[in-house]
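[1] Show me how the following folds:
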Amino acid sequence: MIDLKGLFDAYSRQARLYPALLTLVPLLLTLLAWVPALVTIDQLLIGIAVACGVLYFLSDVARTAGKRLEPKLLEEWGGWPTTIWLRHSDNHLSAEVKRRYHSFLSSRPAIAAMPTREEEEREPAKSDERYVASVMWLKEQCRGADYALVHKELATYGFRRNLLGLKPVGVGICGIALVAPLLIALARPGASVSQLLQILPEAYAALPLPILGALAVSMIGLVVWLFIVRRSWVREAGDLYARALLASCDLLVVPPSNGSVS
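    From the prediction side, this is the model:
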């Protein structure tokens, strides 16, 4: 038995494997429904081996698609959510909480002092560079198992970002699966368009239950791709990750001498 978990770590499973699986499920169900012979033991073993290879490839494609999309998202948002939340001009955090986070980060020897409001207004780009550097340091301190919420929110962000990157593929697969009966009907020689439109409802109604089930999954999948997997959905995950990561400022105890987590 092939252990897919062995191919991916916890982050990669959620952020890369699961988007690939969700993208492929309508296609796999459609193939199994239309070609039941694939369920035989020999064909099933071959199919599993092929699916594992396809999943591994598509998981890498998912990450690539997500990373390629990310610069556009950051331009639209105005920067990383973690950077945005640290700005004096942003109101996601209360003034007291932001002051506490700035004070903690500024006290770290490896980090330059956080910009004042005046410095941020005068030199926003340089101020953002300091925020980004402080967040990079914070990420390194939160790699341990004690920061499970940070890891969870990061994986959720990666999952949503990569799923959004795969959206064109997912919509295409679901769309093709839904119109498969129409494509088969169009292959009938001598049938006019008007005749096809008349017989199409009957063609769908006469489909076996497994095919109808696969069509239902594809329909649900198409709705999810079109109305849930959106940029705002990814931004929501980015904000939740920013909240979790910055909140670690209240949990970290870092000796000033070496900057390591105690």
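[2] From here on, just use CA atoms for contacts and neighbour counts.
    Fine.
[3] surely R13 meets A20?
    No. Contact criterion Cα atoms under 8 Å: R13 and A20 do not qualify, at 9.6 Å.
[4] list the helices and strands the helix or strand harbouring Y56 packs on?
    Secondary structure from DSSP states H and E places Y56 in helix 41-77. In terms of contacts (3 or more Cα pairs under 8 Å, 6 or more residues apart in numbering; DSSP states H and E), helix 41-77 is packed against helix 18-34, helix 148-165.
[5] Please enumerate the helices of this structure.
    Ranges of helices in the chain, per DSSP state H, are 10-12, 18-34, 41-77, 81-86, 95-106, 117-122, 124-141, 148-165, 167-178, 180-186, 193-205, 209-227, 231-247.
[6] now what about the fourth one, what contacts it?
    It refers to helix 81-86. 78, 90-93, 98, 102, 128, 131-132, 135, 235, 238-239, 241-243, 245-246 (Cα atoms under 8 Å, 6 or more residues apart in numbering).
[7] Buried ones in the helix holding Y56, by neighbour count?
    Across helix 41-77, burial judged by 16 or more other Cα atoms under 10 Å covers 47, 51-52, 55-56, 58-67, 69-70, 73.
[8] before we move on, the earlier item: compare R13 and A20 and say which is more crowded by neighbours.
    A count of neighbours by other Cα atoms under 10 Å puts A20 above the other of R13 and A20, at 27 against 20.
[9] Quick check: the residue lying closest to the more buried one once chain neighbours are set aside vs L209, distance?
    Distance criterion Cα to Cα, 6 or more residues apart in numbering; nearest residue to A20, sequence neighbours excluded, is S59 at 5.2 Å. Distance of S59 to L209, given as Cα to Cα, to the nearest Å: 31 Å.
[10] Ok, V169 next?
    26 Å.
[11] and the two? which has more neighbours close in?
    It is V169, of V169 and L209, that has more neighbours when counted by other Cα under 10 Å, with 15 against 11.
[12] Hmm, that one is touching L24, no?
    No. Counting by Cα under 8 Å, V169 stays clear of L24, with 9.3 Å between them.
[13] Could you also give me the structure for this next sequence, so I can compare it with the first?
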Amino acid sequence: MEVFSQFDTYSLKARVFPALISGLPLLILLFMLVPWDHLALSQVIASSIGFVLIFAFADLARHRGKKLQERLGTGETPDQWLRGNRDVPEGSKDRYRGFVAEQLALTAPTLEEEQSGSELSADFYQSANAWLREQTRDHSAYPLLFAENITYGFRRNLLGLKSIALVCNLLVLLSCAGILYFESGYFAALPNVEEKVYIAVAAALLHSAYLMTAVNELALREASRAYGRQLILSCESLMHSHKSSPPKDESA
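    From the prediction side, this is the model:
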């Protein structure tokens, strides 16, 4: 759809998609209770409300996702650099550690510094990850890293919207109960209104079950570590590109 063309790939998959998933039962109820056999003001209003909800949820997804990341300490994963962490082979980390230390013009932490919990050690690995992120912004050159980043962003933002989505599902269920109980003139005149309401109820219940079982902190941490691992492994390509780069002519 053209309305989504203004979003880049990351924003679309990691922000808009969680927004759509979070507000799905609400959108289903909205569009099922408006007749679409003809174009009128109600259809225009319903469409506008739907798009506004998507944009609002997408912005909220980013905000709440960032807050969640700060609270849980995900996304950075500097501990994956530590000796003894099995996410990346030790031999590879030794090479990457030396390479990054050279690029940062810093001294890599020793085993003793890591075990003592030195602030210099933590700062070095945070700086290493920050440097790697800046060096790997070309998504076409690092597609696996970009894919892992999208997966992490999707899970983070969806988990950030989880409580709001569950509240919306409750509102959908209450609205459906009210429609069936009061049978107001407008809703009674809609074709197959009871069938549509029951579909909205089923959507809200299934959606809530999905949120309660699949959207959780464990899945987020799993995606965070997968992204962190791939970020460290990107050193391999960077080391190769640095070796392949011709030396600068200092006489110029």
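[14] about what we covered before: so which of the helices and strands packed on helix 41-77 of structure 1 is nearest I220 of structure 1?
    Ranking the helices and strands packed on helix 41-77 of structure 1 by proximity to I220 of structure 1 (Cα to Cα) places helix 18-34 first, at 9.6 Å.
[15] and that closest one, which residues are buried?
    For helix 18-34 of structure 1, a neighbour-count test (16+ other Cα under 10 Å) marks 18-21, 23-27, 29-33 as buried.
[16] now it and helix 209-227, what's the angle there?
    150 degrees (axes from the mean of the first three to the mean of the last three Cα atoms, to 10 degrees).
[17] and the residue nearest to A20 of structure 1, what does it touch?
    Counting by Cα under 8 Å, 6+ apart, S59 of structure 1 has contacts 16-17, 19-20.
[18] Save these as CSV, and put in distance to M219 of structure 1 too.
    Output for the contacts of S59 of structure 1, formatted as CSV (distance: Cα to Cα, whole Å):
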residue, distance to M219 of structure 1
R16, 23
L17, 22
P19, 17
A20, 18
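[19] quick revisit: out of the helices of structure 1, nearest to N258 of structure 1?
    helix 124-141 (11.9 Å).
[20] which residues of structure 2 does that closest one align to?
    Taken onto structure 2 by TM-score structural alignment, helix 124-141 of structure 1 occupies residues 118-135 there.
[21] Then stretch 209-224 of structure 1?
    Per TM-score structural alignment, the counterpart of stretch 209-224 of structure 1 in structure 2 is residues 195-210.
[22] residues in contact with the matching stretch?
    For stretch 195-210 of structure 2, contacts defined as Cα under 8 Å, 6+ apart pick out 25, 28-29, 32-33, 166, 169-170, 172-173, 176, 180.
[23] how much does it stray from structure 1?
    In the superposition with structure 1, the average deviation recorded for stretch 195-210 of structure 2 is 1.6 Å (mean Cα distance after the TM-score superposition for structure 1).
[24] Name the residues of that stretch that are buried.
    Those would be 196-197, 199-201, 203-205, 207-208, for stretch 195-210 of structure 2 by 16+ other Cα under 10 Å.
[25] could those go into JSON lines alongside distance to W81 of structure 2?
    Listed next are the buried residues of stretch 195-210 of structure 2 as JSON lines, based on distance: Cα to Cα, whole Å:
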{"residue": "K196", "distance to W81 of structure 2": "53"}
{"residue": "V197", "distance to W81 of structure 2": "53"}
{"residue": "I199", "distance to W81 of structure 2": "49"}
{"residue": "A200", "distance to W81 of structure 2": "48"}
{"residue": "V201", "distance to W81 of structure 2": "48"}
{"residue": "A203", "distance to W81 of structure 2": "43"}
{"residue": "A204", "distance to W81 of structure 2": "42"}
{"residue": "L205", "distance to W81 of structure 2": "42"}
{"residue": "H207", "distance to W81 of structure 2": "38"}
{"residue": "S208", "distance to W81 of structure 2": "37"}
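[26] Which residues are in contact with the aligned partner of K162 of structure 2 in structure 1?
    By TM-score structural alignment, K162 of structure 2 lines up with K167 in structure 1. Counting by Cα under 8 Å, 6+ apart, K167 of structure 1 touches 225, 229.
[27] circling back: distance of the residue nearest to A20 of structure 1 from E119 of structure 1?
    Per Cα to Cα, S59 of structure 1 is found 43 Å from E119 of structure 1.
[28] same question, R230 of structure 1
    According to Cα to Cα, R230 of structure 1 and E119 of structure 1 sit 35 Å apart.
[29] Check L21 of structure 1 too.
    Distance, L21 of structure 1 to E119 of structure 1, by Cα to Cα: 47 Å.
[30] swap in H102 of structure 1?
    Distance of H102 of structure 1 to E119 of structure 1, computed by Cα to Cα: 14 Å.
[31] What separation is there between A40 of structure 2 and E112 of structure 2?
    Remark: distance between A40 of structure 2 and E112 of structure 2 (Cα to Cα) = 72 Å.
[32] One more: L39 of structure 2?
    Counting by Cα to Cα, the separation of L39 of structure 2 from E112 of structure 2 is 72 Å.
[33] Distance to S107 of structure 1 for the helices and strands packed on helix 41-77 of structure 1 - can I get that in CSV?
    Putting those into CSV (distance: least, Cα to Cα, whole Å) gives the following:
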stretch, distance to S107 of structure 1
helix 18-34, 40
helix 148-165, 22
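[34] Looking at those helices, spot the one closest to S194 of structure 1.
    The stretch from the helices and strands packed on helix 41-77 of structure 1 with the least distance to S194 of structure 1 (Cα to Cα) is helix 18-34; that distance is 25.5 Å.
[35] Thanks a lot, see you next time.
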